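Chemist: missing the sequence, but the structure's below:
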């Protein structure tokens, strides 16, 4: 395996706290330089990134147990960088290479998938990431998840696990039948199942329905109160689905008061007062 690799380690003088250390493991791979996170312990993250690069290069040149040990130390260093908040494109790319060399294809695929969808890339960098992703595809079971609306967090099998990303999303999973749990603020949770084998991809699409919003209707003068022609009790909160609605107040001896209002997905609780002037008040006022 190592005979097919071309190694290149470029070290440049440090001009600031930003490290200019690059590792390219294949002739076609991009030269990666450290990009410091905006809000992380930059110096510690830089040193860890450099340490990971040294172990990665040493591991790829070594054999047997030393190779495994060096690659594991590289993996540990890159994971520490991420724990410091420095989840940059170069860290993610080198993490993917390390996992691939450790023969952990599912995790490597997901690292390169994150690299391709999560960062602004040059055409050359994108091509390098896509090449590595496609090389791993025959070794993993892949699920592509889309949702309406997009931007839903995706969890696999269990709600208590961290999300694997947001839709649209392509991830490698354990082969078999997987339960996908999609969630987005302001929408009801959606679930789907996908059965997938190694070397294949299952496509899943789910629609998230807007979650109801609590709306309280106030009618100081009393009377008959209806919401979309269904009678409701004034003063009580009602769970209202997002969309357009009509509330109507009928008081004996007075013209009826009718109000059209909109409830947006994820809106805060609303208070709507109907009187002779149909004035809305309170948190989350209706228009």
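Modeler: Thanks, I have the structure now. Values in this document were obtained by computation on a predicted structure and should not be read as measured data. Numbers count the residues shown, from 1 in each chain.
Chemist: Every contact and neighbour count from this point should use C-alpha atoms.
Modeler: Fine.
Chemist: How many neighbouring residues does residue 134 have?
Modeler: A total of 12 residues lie near residue 134 under the criterion other C-alpha atoms under 10 Å.
Chemist: so it is in which element?
Modeler: Here residue 134, judged by DSSP states H and E, is contained in helix 123-136.
Chemist: If you count neighbours, what's buried in that helix?
Modeler: Buried residues in helix 123-136, counted by 16 or more other C-alpha atoms under 10 Å: 125, 126, 127, 128, 129, 130, 132, 133, 136.
Chemist: For those residues, give me TSV that also has distance to residue 185.
Modeler: Compiled in TSV, those are given as follows (distance: C-alpha to C-alpha, whole Å):
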residue	distance to residue 185
125	33
126	31
127	34
128	35
129	31
130	31
132	34
133	31
136	33
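Chemist: Between which two of those is the distance greatest?
Modeler: 125 and 136 (17.1 Å; C-alpha to C-alpha).
Chemist: Quick check: the nearest residue to residue 185 once chain neighbours are set aside vs residue 91, distance?
Modeler: Closest residue to residue 185 apart from its sequence neighbours, by C-alpha to C-alpha, 6 or more residues apart in numbering: residue 266 at 6.3 Å. The spacing between residue 266 and residue 91, counted by C-alpha to C-alpha, to the nearest Å, is 35 Å.
Chemist: The two: who's more crowded?
Modeler: More crowded of residue 266 and residue 91, by other C-alpha under 10 Å: residue 91, with 25 against 15.
Chemist: my guess is that one contacts residue 78, does it?
Modeler: Yes: with contact defined as C-alpha atoms under 8 Å, residue 91 counts as touching residue 78 (6.4 Å).
Chemist: structure B:
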């Protein structure tokens, strides 16, 4: 059977098989056809068959088979590209990786090569037209015909970048490095108190976003410019529970604007205990301007300084300033003194 007839038969079988069987069965069928073609020396048909395997079920095996058959058929540039695809898909296969690296080194002198690097790495590399498909991800060396070409790089969250290059004769290599510009969005973050449901920006608030390992400050209530992507936020503020690893999605769009609410929780206020005694007398305790009960009395208070006033009938007002701390209760003993004649009761 001629290569074109075999390929036509495979293409005719593809739609019906796709409906009747799963991808594994289809891949196995095309693989058997490709191996049979290769065994009888029909390398073109074998290459077509392995490309169909790749279409159904891309893998390091299909990449290696395409590269090997292309190499045997004298399709050096195609073999070079698919050997590199194999290396990217199977970095852990050390033994096969050495073999493939040796084949790449052997092919290089017969090809015009462009080594493409980018910051950040991992960008998809296209040559001349995106419709022709990507050669792989940076860092990557691609084999092209000598002459003028256009390199196109695409990476998620970054602007598409183009660059014209002039590739020399075979055996020559060109190095091209790209700095990819991030695509930015605008994020407005509103912090909401979990207890009250009201917007809040506590004094000392700090919100940070982890963007590819760098810490970006985010100001609540204001528009913030951030790269598009999936990031993690952290929040700290005195008196509030710190929070980290809160997901934030910055998306693309016409306005690139994202509005987001984030619920934050106030920590319980640290407190201490105060015990006020007035001997055998009973008096009304006024604490920081508020009447709190009758002595003797033990009361829980926020840490810090407080003003104490005790009113005992027929006695002078008793005043004190105390510092409440965590730990052991503070005991305040006040001794009432009789009021002077004609004074207030």
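Modeler: Cool, got the structure. Remember, it's a predicted structure, so these values are computed and weren't measured experimentally.
Chemist: tm score of chain vs chain?
Modeler: Once superposed, the chains reach a TM-score of 0.59 (TM-score structural alignment, normalised by the length of the first structure), with 195 aligned residues with a C-alpha RMSD of 3.0 Å.
Chemist: got any residues that touch both of residue 91 and residue 78 of the first structure?
Modeler: Counting by C-alpha atoms under 8 Å, 6 or more residues apart in numbering, the shared contacts of residue 91 of the first structure and residue 78 are residue 49.
Chemist: and the gap between the equivalent of residue 45 of the first structure over in the second structure and residue 56 of the second structure?
Modeler: Using TM-score structural alignment as the criterion, the counterpart of residue 45 of the first structure in the second structure is residue 27. The gap separating residue 27 of the second structure from residue 56 of the second structure is 6 Å, by C-alpha to C-alpha.
Chemist: same deal with residue 236 of the second structure?
Modeler: 50 Å.
Chemist: correct me, but residue 66 of the second structure touches residue 77?
Modeler: No: if you go by C-alpha under 8 Å, residue 66 of the second structure and residue 77 don't touch, sitting 11.9 Å apart.
Chemist: which one of the two has more residues nearby?
Modeler: Taking neighbours as other C-alpha under 10 Å, residue 66 of the second structure and residue 77 compare with residue 66 leading, 25 against 22.
Chemist: Check what contacts stretch 189-204 of the first structure and list those residues.
Modeler: By C-alpha under 8 Å, 6+ apart, the surrounding residues in contact with stretch 189-204 of the first structure are 137-146, 175-183, 206-209.
Chemist: Mind doing that once more with 7 Å?
Modeler: With contacts defined as C-alpha atoms under 7 Å, 6 or more residues apart in numbering, stretch 189-204 of the first structure is touched by 137-146, 175-183, 206-208.
Chemist: Span of that stretch from start to end?
Modeler: Start and end residues of stretch 189-204 of the first structure are separated by 15 Å (C-alpha to C-alpha).
Chemist: try stretch 108-117 of the second structure
Modeler: OK, stretch 108-117 of the second structure end separation, C-alpha to C-alpha: 18 Å.
Chemist: buried sites along it?
Modeler: Quick answer for stretch 108-117 of the second structure (16+ other C-alpha under 10 Å): 108, 111, 112, 113, 114, 116, 117.
Chemist: Pull the most distant pair out of these.
Modeler: So, those by C-alpha to C-alpha: farthest apart are 111 and 117, at 18.8 Å.
Chemist: so what's residue 170 of the first structure closest to, chain neighbours aside?
Modeler: Of all residues not flanking residue 170 of the first structure in the chain, residue 144 sits nearest, at 4.2 Å (C-alpha to C-alpha, 6+ apart).
Chemist: Alignment lookup: the one you found to the second structure.
Modeler: Counting by TM-score structural alignment, the partner of residue 144 of the first structure is residue 115.
Chemist: right, and that match touches residue 140 too?
Modeler: Yes: using C-alpha atoms under 7 Å, residue 115 of the second structure makes contact with residue 140 at a distance of 5.7 Å.
Chemist: Name the SS class of the residue in the second structure that residue 111 of the first structure lines up against, please.
Modeler: Structural alignment places residue 111 of the first structure opposite residue 82 in the second structure (criterion: TM-score structural alignment). Put simply, residue 82 of the second structure is helix when judged by DSSP: H, G, I helix; E, B strand; the rest coil.
Chemist: how near is residue 82 of the second structure to residue 115 of the second structure?
Modeler: Per C-alpha to C-alpha, residue 82 of the second structure is found 15 Å from residue 115 of the second structure.
Chemist: Check residue 261 of the second structure too.
Modeler: For residue 261 of the second structure relative to residue 115 of the second structure (C-alpha to C-alpha), the value is 45 Å.
Chemist: Provide a list of residues in contact with the match of residue 111 of the first structure.
Modeler: 63, 64, 66, 67.
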